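In: Here is a sequence together with a model predicted from it:
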Amino acid sequence: MANLKTDILVIGAGSGGLSVAAGAVQMGADVIMLEGHRMGGDCLNYGCVPSKALIASGKAAHAQANAGRFGVASVVPEVDYAAAKDHVAEVIAQIAPVDSQERFESLGVRVIREYGEFISETEMRAGADVITARRIVIATGSSPLVPPIPGLETVPYETNETLFELREKPGHLLIVGGGPIGMEMAQAHRRLGCDVTVIEGETALGRDDPETAAIVLDALREEGVEIAEGAMAKKVRGQAGAVEIEVEDGRVFRGTHLLMAVGRKANVERLNLAAAGIETTRAGIKVDAGLRTTNRRVYAIGDVAGGLQFTHVASYHAGLVIRSALFGLPVKQRTAHLPWATYTQPELAQVGQTEAQARAAHGDRLEVVRFEYAHNDRAIAERKTTGLIKVMVVKGRPVGASIAGCQAGELINLWALVLANGLKMTQVANMVAPYPTIGEINKRAAGAYFSPRLFESRMVKRIVGLVQRWLP
């Protein structure tokens, strides 16, 4: 048994933990990182990277089947599902060296491939080692939540941790859960030739603005995805190749494969948090605004901290913790400027308040400006005119933006910048966007805010009239 000492101990080599370790060691701290499973965590191995790779395969198939409107013959795509999964594996392999043990050791991080458990407020046991650390960062992420639905224990099912290893194309994929993971995988599999049914106990894409979410759901239904909302799973029965899901209102859905995509749970079971005096909530580890746990020497970041569960949020948390743990600076996490996106086609993106949230918070002071993709020339040229942007504005300052449409995940970046820095619509309107781009949609949304003030104002017209009379 070795007794080790370090400045920063990072538990978990997902996106958040890797960011802390890389930043801290390059700024001169001594860093040890524990990882008992795969380097890169969920994002690289089971989440963001493989899902977007499979979505890309689905897009390629869909483009072949719908090329006729561009003057190119449409063809029925020949989908090799196993080869699509090879593409997924190749994408993971190409990115993996960036997150590898070798790279981080080359930076100066000591990487120990073991799970860790607390044995005191400042010590952890990892395999044969006991590590004492001045500061500890828990970045253990989350895992698929599988609810205790009767019968599920005897029926084979997939989660995002197993789906990308599946080589046999599902004949009819049943997906329990209508959130981002469920809807992305529904469309990808439908485009790859599977029948797909999504079974959602409440409302599909229910965290997003209902109007923009409806645009996405309508598009998926048009492609042939069956979406059953208000369908709470009651029983599961069957066997491999023949699965049935009975919902509370008596409906029964039948398919060949089952994907459980109902949510995530924080990975805390192995940590023995009680030994360190660290409290938890139903969502994860309890943290304050500075991401400190109830043990002041220990931080929790990313999914395990119980907030928004996105890779970019974990990276944001990592930056805050580096400032606090290395420099002793006060930090306070904010959430109002944190965007998210669902990578269906059309995409769906959100930052800040939805329209409903903004109305509840600001009442009559709220203005909602809208611009439809159908009026964007680049969208018309590429036949991607289904879409809408909504910007929620209070006294000239945006408080939220909702976008459904082509490149929504890219367009939302501007509004995340605006909210993060407290910018006004005037500053967006002053931007010059190249023509013709999808990005002009953001500029036109700002124009939609100012147009009534300029073109419908009697005062403006009087001033223009006076100036024209006096100009030589």
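Out: Sure, I can see it. Numbering: from 1, shown residues only.
In: can we go C-alpha only for contacts and neighbour counts from here?
Out: Noted.
In: Please identify which helix or strand holds the closest residue to Leu220 other than its chain neighbours.
Out: Of all residues not flanking Leu220 in the chain, Gln187 sits nearest, at 6.5 Å (C-alpha to C-alpha, 6 or more residues apart in numbering). Following DSSP states H and E, one finds Gln187 within helix 180-191.
In: which residues touch Gly151?
Out: Contacts for Gly151 (C-alpha atoms under 8 Å, 6 or more residues apart in numbering) come out as Lys235, Val236, Arg237.
In: whoops, I mixed them up, Arg292
Out: Applying C-alpha under 8 Å, 6+ apart to Arg292 gives the contacts Val298, Tyr299, Ala300.
In: Next, format these as a markdown table and append secondary structure.
Out: Shown next, in a markdown table, are these (DSSP: H, G, I helix; E, B strand; the rest coil):
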| residue | secondary structure |
| --- | --- |
| Val298 | strand |
| Tyr299 | strand |
| Ala300 | strand |
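In: May I see these arranged in JSON lines, with distance to Gly396 as well?
Out: Shown next, in JSON lines, are those (distance: C-alpha to C-alpha, whole Å):
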{"residue": "Val298", "distance to Gly396": "41"}
{"residue": "Tyr299", "distance to Gly396": "37"}
{"residue": "Ala300", "distance to Gly396": "36"}
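In: Alongside the first one, take a look at this:
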Amino acid sequence: MDFDVTVIGGGVGGLAAAIRAAESGKKVAIVEKDQLGGECINRACIPSKTLIDAVKLLSKADKAKWIGKGSNGELSLNYEALNQHKNEVIEKLRGNLKHTLDKYGVTVIPGRAEVKQEGEVKVGEKVITTDKMVISTGSVPISIPDFPLNGKNVLDPWSAMNLQSVPPKVVIVGGGVAGVELATLFRSMGKEVTILELMPRLLPVPGMDKDVADAVKSRLEEKGIRIILQAKSKISSADEKVRFHVETPSSSEDIDGDLAVITIGRKGVTEGIDLNSLKVNVDKRGYIVVNDKAETSNNKVYAVGDVTGGALSATKAWRQGLVAGDNIGGKQSKMPKYMPLSIFADLEIGSVGKSIDDLKNEGIEVREITVKMESIPRALTVNEPQGFFKLVIGKDGRIHGAYMVGEGATEVINTVSMAMELSATVNDLYPVTFSHPTITEVVSEAVQRAVSGEMY
């Protein structure tokens, strides 16, 4: 036996599984056809957040009346230098990961894996034998008939985001997480941006609070982004420009753009892996079915990340990888009850748990506590008083959900996620002190209001 564990795919889920299994003393290999870090580190999460955070500095500086803007009153962006910074961040993270893999003796095998039977992985002409296997092959964009990708001016999100330069007019299909983040990025670069969303609201993400979606829509529109909801659209031509025909319940029009970014449509990657021979079950969409221990229907095979369907996020992939690695190493582990979601829009968004509408539909009696960010001193000191924080609380004080739109929301939501995972009630949190002045005080304020009364 060459290895105790072979991980197919070196994205964040596969890396987490490999490192955790190796920490338990297992002999581990990773087979990766491209770059360690997968989509998240090389093309998606890390580069997008690096770019978005950088260009948002322009927005912050522009609205700060006390910062001099020069004779023309405009700030400028050196996109070439920013791209170089982005690449340096990616290289640094890849280097850190390689160091950790080396530290625990994980063997990295470059190449495309083929699996035709249990216990064997073929890479090129070499066949390696393994006791257990972790499938972490991710997902890829698919070309949809109404929005055919052409590699030129109709692109998937990550191809568009990694362009060396962006043309003046961008049309984004899909107002979900990727659509909102890319709209933020391109508008901050001074581009004309239009979002086409089929559903009647922005961010039609399961469990997303409607008030958050409405607040994000208003903020993006303030920034000059055009948002068309209930938009039945398709590309009618994509020669020099991309032309869309768009129909809504009340209108019909044609919209042109220099670049179209299609943020809808992905599928799990399982090519080269004979799941039937492995006796690994898939759902009707082709995603691998796993339980809360990341186990498939074959007890020798685990699967993590996008290839398992559900929420296609690095947050889930990383945790699922840790769970798989723990269980392979003999430590009982399972997926958490709550998975926070962070969206890096012009105003950050954080959510965890269920919305009040979802809970009421389930017959659960709950109430909301909402704190406007303008009530929090730190939000005023950083000149970002827009937005709000919301707790959804049951009769027993249990927190069923939390939502925030505002400065630092992607960080704040993790605090509430931890409390929810530990089953803390608002009464449990009441004595907890948050340092002042901080954005996280908004959690304390919501708890104070739920238990006793208003402080700010």
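Out: Structure's in. What do you need? All figures in this text were calculated on a predicted structure; none of them were measured in a lab.
In: Excluding covalently adjacent residues, which one is nearest to Ala64 of the second structure?
Out: Asn383 (7.7 Å).
In: Same check on Ile380 of the first structure?
Out: Of all residues not flanking Ile380 of the first structure in the chain, Ala374 sits nearest, at 6.5 Å (C-alpha to C-alpha, 6+ apart).
In: give me the number of residues near the one you found?
Out: By other C-alpha atoms under 10 Å, the residues close to Ala374 of the first structure number 15.
In: How is it assigned, secondary-structure-wise?
Out: helix.
In: show me the contacts for it.
Out: Counting by C-alpha under 8 Å, 6+ apart, Ala374 of the first structure touches Ile380, Thr385, Thr386, Gly387.
In: What lines up with it in the second structure?
Out: When the second structure is aligned by TM-score structural alignment, Ala374 of the first structure is paired with Glu374.
In: Report the separation between its match and Met418 of the second structure.
Out: Counting by C-alpha to C-alpha, to the nearest Å, the gap between Glu374 of the second structure and Met418 of the second structure amounts to 25 Å.
In: Tell me where the stretch 201-350 of the first structure has helices.
Out: For the stretch 201-350 of the first structure, applying DSSP state H, counting those that start in this stretch gives helices covering 210-222, 311-327.
In: of all the ones you listed, which lies closest to Ala401 of the first structure?
Out: With C-alpha to C-alpha as the measure, helix 210-222 is the member of the helices of the stretch 201-350 of the first structure nearest Ala401 of the first structure (10.6 Å).
In: Which neighbouring elements make contact with that closest one?
Out: Under the contact definition 3 or more C-alpha pairs under 8 Å, 6 or more residues apart in numbering; DSSP states H and E, helix 210-222 of the first structure sits against strand 347-352, strand 397-405.
In: Can you give the contact residues for the first one?
Out: Defining contact as C-alpha under 8 Å, 6+ apart, one finds that strand 347-352 of the first structure is touched by 208-209, 212-213, 216, 335-342, 399-409, 412, 415-416, 419.
In: cool, the last one as well?
Out: Residues lying outside strand 397-405 of the first structure but in contact with it, judged by C-alpha under 8 Å, 6+ apart, are 209, 212-213, 215-216, 345-355, 358, 373, 384-393, 411-412, 415, 418-419, 422-425.
In: Average offset of that strand relative to the second structure?
Out: After superposition onto the second structure, strand 397-405 of the first structure sits on average 0.8 Å from its aligned residues (mean C-alpha distance after the TM-score superposition for the first structure).
In: where do the strands sit along the stretch 301-450 of the first structure?
Out: Ranges of strands within the stretch 301-450 of the first structure are 340-342, 347-352, 366-372, 388-394, 397-405, based on DSSP state E, counting those that start in this stretch.
In: For Val304 of the first structure, which of the ones you listed is the nearest?
Out: Judged by C-alpha to C-alpha, the one of the strands of the stretch 301-450 of the first structure that comes nearest to Val304 of the first structure is strand 340-342, at 17.8 Å.
In: Which residues does the closest one contact?
Out: Identification of contacts with strand 340-342 of the first structure by C-alpha under 8 Å, 6+ apart yields Pro180, Glu184, Phe310, Glu347, Leu348, Ala349, Gln350, Val351, Ala408, Gly409.
In: quick one, what contacts the first one?
Out: Just to be clear, that refers to Pro180 of the first structure. Residues near Pro180 of the first structure by C-alpha under 8 Å, 6+ apart: Leu205, Thr342, Tyr343.
In: How about the third one?
Out: Neighbouring residues of Phe310 of the first structure by C-alpha under 8 Å, 6+ apart: Gly302, Asp303, Trp340.
In: Over in the second structure, see which of these survive.
Out: Among the contacts of Phe310 of the first structure, the ones still in contact in the second structure (both residues aligned by TM-score structural alignment, their matches' C-alpha atoms under 8 Å) are Gly302, Asp303.
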